[in-house]
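# sequence? don't have it. structure:
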């Protein structure tokens, strides 16, 4: 008898979980190359200085760049809305990341020690950009967790305002982390992303 009572209690407690809000994160991470040419690493350095991806906010070129964008869409409980109560039921967070990296097109023409220096530099540069990707991924996770805790509101407008307020706060926080990461690493130099 006690086992049946315990089983019934577990089922009753599990039932509301099906109605709990839930979200998911869809991530698309892409890498694109920009081509540089040079007979040696000094010529490649010059080419990257001239052709590297431009950061519009800082108005300067860098050896690589990671751009990210987060969008979201959601649904609220239609049955509750008819009663004047608004609550999220489902949402999707879309994270798009694009990493722009240099590609030394004619590296095969360079001396072996210069090709090796390039390979080491490129691995360290990728390590730095991977750090930006991780921050972008943490941003999406933080937004997902925040939406999971959003409560009930008396109007659609108030629910939307609460979502926007939370998202803006999270985006400011993690945008600041990108800036701090670049400052701390000197845009990858302290991680070994240096080419003469």
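Looks like it arrived, so ask away. This structure is a prediction, so every number in the text was calculated from the model and none was measured.
# C-alpha only now, for contacts and for neighbours.
Noted.
# contacting residues for residue 193?
Counting by Cα atoms under 8 Å, 6 or more residues apart in numbering, residue 193 makes contact with 121-125, 128.
# Give me the neighbour count for residue 101.
21 (other Cα atoms under 10 Å).
# show me where the chain has strands.
22-36, 54-55, 60-61, 65-76, 88-104 (DSSP state E).
# picking up where we left off before, would you tell me which one of the contacts of residue 193 comes nearest to residue 29?
Lowest distance from residue 29 to the contacts of residue 193 (Cα to Cα) belongs to residue 128, with 15.3 Å.
# What separation do you get for that closest one and residue 3?
56 Å (Cα to Cα, to the nearest Å).
# which residue sits closest to the residue nearest the centre of the chain in space, ignoring its chain neighbours?
For the chain, the residue sitting closest to the mean C-alpha position, by Cα atoms, centre = their mean, is residue 136 at 1.9 Å. Take residue 136 and drop its neighbours on the chain: the residue closest to it by Cα to Cα, 6 or more residues apart in numbering is residue 68, 6.6 Å away.
# So what's the residue count around the one you found?
Using other Cα under 10 Å: residue 68 sits among 17 other residues.
# Let me see the contact set for it.
95-98, 133, 136.
# OK, contacts around residue 63?
48-49, 52-53, 101-102.
# Quick one, which of the contacts of residue 193 are buried?
121-122, 124-125, 128 (16 or more other Cα atoms under 10 Å).
# Just the ones of those residues in helices?
121-122, 124-125, 128 (DSSP state H).
# would you list those in TSV and tack on distance to residue 115?
Formatted as TSV, those follow (distance: Cα to Cα, whole Å):
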residue	distance to residue 115
121	10
122	10
124	14
125	15
128	20
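# Which member of the residues you listed is positioned nearest residue 35?
residue 122 (13.3 Å).
# take the one below as the second:
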């Protein structure tokens, strides 16, 4: 799950073009307790981060801030965007289990699979965001030249909103697909991890 913020910096100076959108990650954790799977699931539903878009708590969350810097150039009676740089600040919130040492082996294995899946899911939101940020950079740089910078800036704002909306829809689709396959995925991940532990390819939890 995610929350999106947008910061837009419109510069009259040229800035170096970026090869790809830059992502800054920050991780934070919340604690859960429990000695059974049911207890852990209840804790996740109570203590997990609340996502504003759904009003619900989730086992993990990603809060994203998009920062867009535009460089303008004027010449020959025209104005255009000479550089567009998108930066993403991602705060990823993940669970941390306090009662691991007191729990049974099967639950420890299941938790390791679950925690890894939660992190993979949240990182998936960041990957989607980076892809759309890179797309945004290209589309902003390709905007047509205008007689002054004001209409260029207006076009840029519209383009930013368009791409962000595309990102929101793709991220929501990602959540739906992941949610629908959760039970099947967790069963497979648990079995895979168990087999690797029993074959000696992973240490005992």
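Yes, it's here. Note that this is a predicted model, so its numbers are computed, not measured.
# For residue 91 of structure 1, state which of the buried ones among the contacts of residue 193 of structure 1 is nearest.
residue 128 (31.0 Å).
# counterpart of that closest one in structure 2?
In structure 2, the residue paired with residue 128 of structure 1 is residue 121, using TM-score structural alignment.
# relative to strand 78-97, how tilted is the host helix or strand of residue 6 of structure 2?
Taking DSSP states H and E as the definition, one finds residue 6 of structure 2 inside strand 2-11. Computed by axes from the mean of the first three to the mean of the last three Cα atoms, to 10 degrees, the angle separating strand 2-11 of structure 2 from strand 78-97 equals 150 degrees.
# elements contacting strand 2-11 of structure 2?
Contact here means 3 or more Cα pairs under 8 Å, 6 or more residues apart in numbering; DSSP states H and E; on that basis strand 2-11 of structure 2 packs against strand 61-75.
# any idea how far residue 146 of structure 2 is from the residue of structure 2 positioned farthest from its centre?
Ranked by distance from the centre of structure 2 (Cα atoms, centre = their mean), the top residue is residue 76, with 41.6 Å. With the distance defined as Cα to Cα, residue 76 of structure 2 ends up 11 Å from residue 146 of structure 2.
# One more: residue 185 of structure 2?
51 Å.
# Ok, residue 27 of structure 2 next?
In terms of Cα to Cα, residue 27 of structure 2 sits 42 Å off from residue 146 of structure 2.
# which of the strands of structure 1 is buried the deepest?
strand 88-104 (a mean of 19; mean count of other Cα atoms under 10 Å).
# By how much does that strand deviate from structure 2 on average?
Strand 88-104 of structure 1 differs from its equivalent in structure 2 by a mean of 1.3 Å after superposition (mean Cα distance after the TM-score superposition for structure 1).
# what's that strand aligned against in structure 2?
Counting by TM-score structural alignment, strand 88-104 of structure 1 corresponds to 81-97 in structure 2.
# what distance separates that stretch from the centre of its chain?
Mean-position distance between stretch 81-97 of structure 2 and its chain equals 7 Å (Cα atoms, centre = their mean, to the nearest Å).
# and the nearest residue to residue 96 of structure 2 once chain neighbours are set aside, what is it in contact with?
Closest residue to residue 96 of structure 2 apart from its sequence neighbours, by Cα to Cα, 6+ apart: residue 31 at 4.8 Å. Neighbouring residues of residue 31 of structure 2 by Cα under 8 Å, 6+ apart: 47, 95-98.
# what do we get in structure 2 for residue 70 of structure 1?
Counting by TM-score structural alignment, the partner of residue 70 of structure 1 is residue 66.
# Identify the residues contacting that match.
Per Cα under 8 Å, 6+ apart, neighbours of residue 66 of structure 2: 4-8, 86-89.
# For the counterpart of residue 153 of structure 1 in structure 2, the count of nearby residues, please.
Under the alignment (TM-score structural alignment), residue 153 of structure 1 pairs with residue 146 of structure 2. The burial count assigned to residue 146 of structure 2 is 16, neighbours taken as other Cα under 10 Å.
# And residue 146 of structure 2, how far from residue 48 of structure 2?
Distance from residue 146 of structure 2 to residue 48 of structure 2, by Cα to Cα: 48 Å.
# returning to that earlier point: now structure 1: which of the contacts of residue 66 of structure 2 match?
Checking the contacts of residue 66 of structure 2 against structure 1 (both residues aligned by TM-score structural alignment, their matches' Cα atoms under 8 Å), the contacts still present are 86-89.
# For residue 173 of structure 2, state which of those residues is nearest.
residue 88 (20.3 Å).
# pretty sure the closest one contacts residue 22?
Yes: using Cα atoms under 8 Å, residue 88 of structure 2 is in contact with residue 22, at 6.1 Å.
# where do the contact lists of the two overlap?
residue 130.
# any idea what residue 157 of structure 2 aligns with in structure 1?
Aligning on TM-score structural alignment places residue 157 of structure 2 opposite residue 164 in structure 1.
# give me the number of residues near its match?
Residue 164 of structure 1, neighbours per other Cα under 10 Å, totals 12.
# Pull the number of nearby residues for the residue nearest to residue 167 of structure 1 when sequence neighbours are not counted.
By the measure of Cα to Cα, 6+ apart, the closest residue to residue 167 of structure 1 outside its immediate chain neighbours is residue 143, 6.3 Å from it. Residue 143 of structure 1 has 22 neighbours, counted by other Cα under 10 Å.
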